[in-house]
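Novice: Sequence isn't available, so here's the structure alone:
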């Protein structure tokens, strides 16, 4: 048994359903229901039209079955929708299930009003991208009608079946190779939005989840990556174009706490479309390789060993405490293992740097050789020890016969390395915060501590 009292607040849908033949059905989902969820996070219920015709307020009941077979449903009802639901995923799935000019009624949960301010707009925008007509039904309803003909292209959730096509698009746009192993490493806990056109994928915007410390509290953010449009559709960059709609759909699905590392041109493009606002800039720090620092020693750390994981956890705790007023990605042993030990394309080394006098751990440094340079991908250390750990990296570079060691940092934190006297270079990379959602939480993603390991491409 299930309650559908909100159906009576949607008279156009109720009237349309009442006019359907007696053997027609609708598909109904209820966020408050307790049955096993579909991949889109909602319960799939099959409701007979005759039962709906008997619906009477208040709190009238109708019997439901859990079958998903049978005829194609004529309409859909979604109720108690919160701002954690994905309009893109749910509406694209409904578009595949419903007939042409099928009806979709949305009832938005009042409890979601304190979340993302534009969450209602996101449902309407997702519907219009699919070509649906939209009628708002105050105070909390939206009535949609699927189009007579499918849209020329539309945003959708990426699936495993899309991996080869996304890899082809990546090669066409960036010239590199996105293997299935690399794709799964990036997106195992995340996802992406693709733009589909006639069986072809013409655009993509990916999202990699990242646990972050924001002013001392642990939160969840996403990094927008692999934002790409097929060269044939790059000229369609208006407000209704492929780039805009795909990126907007990704932010609406995975935001509002999102960040990325666009170059200046892509940053300016994102600003023109209302997606980004600048939060900081990236600078490159470079040191000459030197081998005359005898006050510290280093050894390789095996992040999978319990003893070494304890060392890494202690170093991370000290770093997090020093940066508790800022924003930084979590660098605990689990993340170090995922980011560096399990990377499918690169071999990284995690070193623990110790004082030769006391034997105490000063911090961790993660490195990888690139040509004649030692790239420092990450530091995990108390801030007071950063110059010493940087000098240890210089020593590692010299011991391998390399010319220099390099890293990235947020411009606002570059001064922390001043005692080690780095050369500072501008790599033309901006750190944006996402402002598309107009969510107060977006302002929290300012004041980043960053390193090359925070990106997906270094």
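Specialist: Right, received. Where do you want to start? Quantities reported herein were computed from a predicted structural model and do not represent experimental measurements.
Novice: Could you use CA atoms for every contact and neighbour count after this?
Specialist: Will do.
Novice: which residue packs closest to residue 406, ignoring adjacent ones?
Specialist: residue 286 (4.4 Å; Cα to Cα, 6 or more residues apart in numbering).
Novice: for that neighbour, helix, strand, or coil?
Specialist: Following DSSP: H, G, I helix; E, B strand; the rest coil, residue 286 is assigned to strand.
Novice: State the helix or strand in which residue 358 lies.
Specialist: For residue 358, there is no enclosing helix or strand under DSSP states H and E.
Novice: ok, back up a step: who are the contact partners of the residue nearest to residue 406?
Specialist: By Cα atoms under 8 Å, 6 or more residues apart in numbering, the contact list for residue 286 reads 404, 405, 406, 407, 422, 423, 424, 425.
Novice: The structure to be compared is supplied as follows:
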């Protein structure tokens, strides 16, 4: 989410730097005031949600601000993500909540406060030995500014997979020898799934207990349910789906937020799909939605199970700081789900 609004005069007292302790309330006030002016559906963010996102992320935090007379008037920030690229650890940064408060914006003809806050952010955090890719899902105005001044490039448009959750055509039941158990807390089973899942992908976020605990279990306002596929009566997990009833792009939906199932284990995948479809139907959700890159084998399998590809208004953009991570490579190798973005 990014925002750039309102023209304003130059401020010779403006200071651009990393966020300092004690400025959190001013930053949050700037965020809430700015986004309320451009999004009629916007709900003010609480300090608890802000602290969850920016202070408890196991990968750290990245925030630059512009401060005028003790008040935050602009921000450029990211949620850092621990990544594996061909098995090697590194970091990406998801650009979120970047904004310029009304009164401090400049148009495209000359860089304004939004751009002037972003440039030192990239210098500080971007690099082959730092965050090798910065990415986001910008609003159109932020995309125009980003590609003009900040070297944003297009990776791909996002398409969801969607199925009528109240369809009379049932999904195939999972194999009788498998069961799906529910929990909302992480445990050792996460690590037992994560280790064998890693080699199947060349580019993906680290999906270990620290990540799942922060991203899902500890979220201050959203409730996520973990569905774990395992042998009936056993304890060894074979696959994981993360489920949430919520909205995407303004539409009510049952959402498969995350999916960690080896591509060869179609039995575990079908068991989890049947479980998610059952929850969606019981909750009277109008649709069941998932998100994968188009090349991912699970995308094809979901379509075989009656899901249809649906375009969205979102497009994924990035700036790379390592030659190996160009836009074509990211498009062809980056594994993601809904949970890799700040939308659901």
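Specialist: Structure's in. What do you need? Nothing here was measured: the structure is a model prediction, and the numbers come from that model.
Novice: that older thread, in the second structure, what sits opposite the residue nearest to residue 406 of the first structure in the alignment?
Specialist: Aligned counterpart of residue 286 of the first structure in the second structure: residue 162 (TM-score structural alignment).
Novice: hang on, residue 205 of the second structure packs against residue 83?
Specialist: Yes - here residue 205 of the second structure lies in contact with residue 83, judged by Cα atoms under 8 Å, at a distance of 4.3 Å.
Novice: what helix or strand is residue 241 of the second structure on?
Specialist: With DSSP H and E as criterion, residue 241 of the second structure is part of strand 237-248.
Novice: Correction: the previous question concerned residue 123 of the first structure.
Specialist: For residue 123 of the first structure, the host element (DSSP H and E) is helix 119-129.
Novice: Likewise for residue 223 of the first structure?
Specialist: Residue 223 of the first structure is part of strand 217-229, with elements assigned from DSSP H and E.
Novice: After superposing, tell me the mean distance of that strand to the second structure.
Specialist: Here strand 217-229 of the first structure, set against the second structure after superposition, deviates by a mean of 1.4 Å using mean Cα distance after the TM-score superposition for the first structure.
Novice: Check what contacts that strand and list those residues.
Specialist: So strand 217-229 of the first structure is in contact with 169-170, 173, 202-213, 242-243, 247, 254-260, 456, going by Cα under 8 Å, 6+ apart.
Novice: What range does that strand cover in the second structure?
Specialist: On the second structure, the counterpart of strand 217-229 of the first structure by TM-score structural alignment is residues 88-100.
Novice: Tell me where the stretch 1-150 of the second structure has helices.
Specialist: Assigned by DSSP state H, counting those that start in this stretch, the stretch 1-150 of the second structure shows helices spanning 24-38, 47-55, 113-125, 140-149.
Novice: Which one of those helices lies nearest to residue 66 of the second structure?
Specialist: Smallest distance to residue 66 of the second structure across those (Cα to Cα): 6.3 Å, for helix 113-125.
Novice: what span of the first structure lines up against the closest one?
Specialist: Taking TM-score structural alignment as the measure, the first structure aligns residues 242-254 with helix 113-125 of the second structure.
Novice: The matching stretch vs the second structure, average offset?
Specialist: Mean for stretch 242-254 of the first structure is 1.3 Å (mean Cα distance after the TM-score superposition for the first structure).
Novice: Now the buried members of the contacts of strand 217-229 of the first structure.
Specialist: Among the contacts of strand 217-229 of the first structure, those scoring as buried are 169-170, 202-210, 212-213, 242-243, 247, 254-260 (criterion: 16 or more other Cα atoms under 10 Å).
Novice: tell me the most buried of the helices of the stretch 1-150 of the second structure?
Specialist: Per-stretch averages of neighbours, counted by mean count of other Cα atoms under 10 Å, single out helix 113-125 among these, with a mean of 20.
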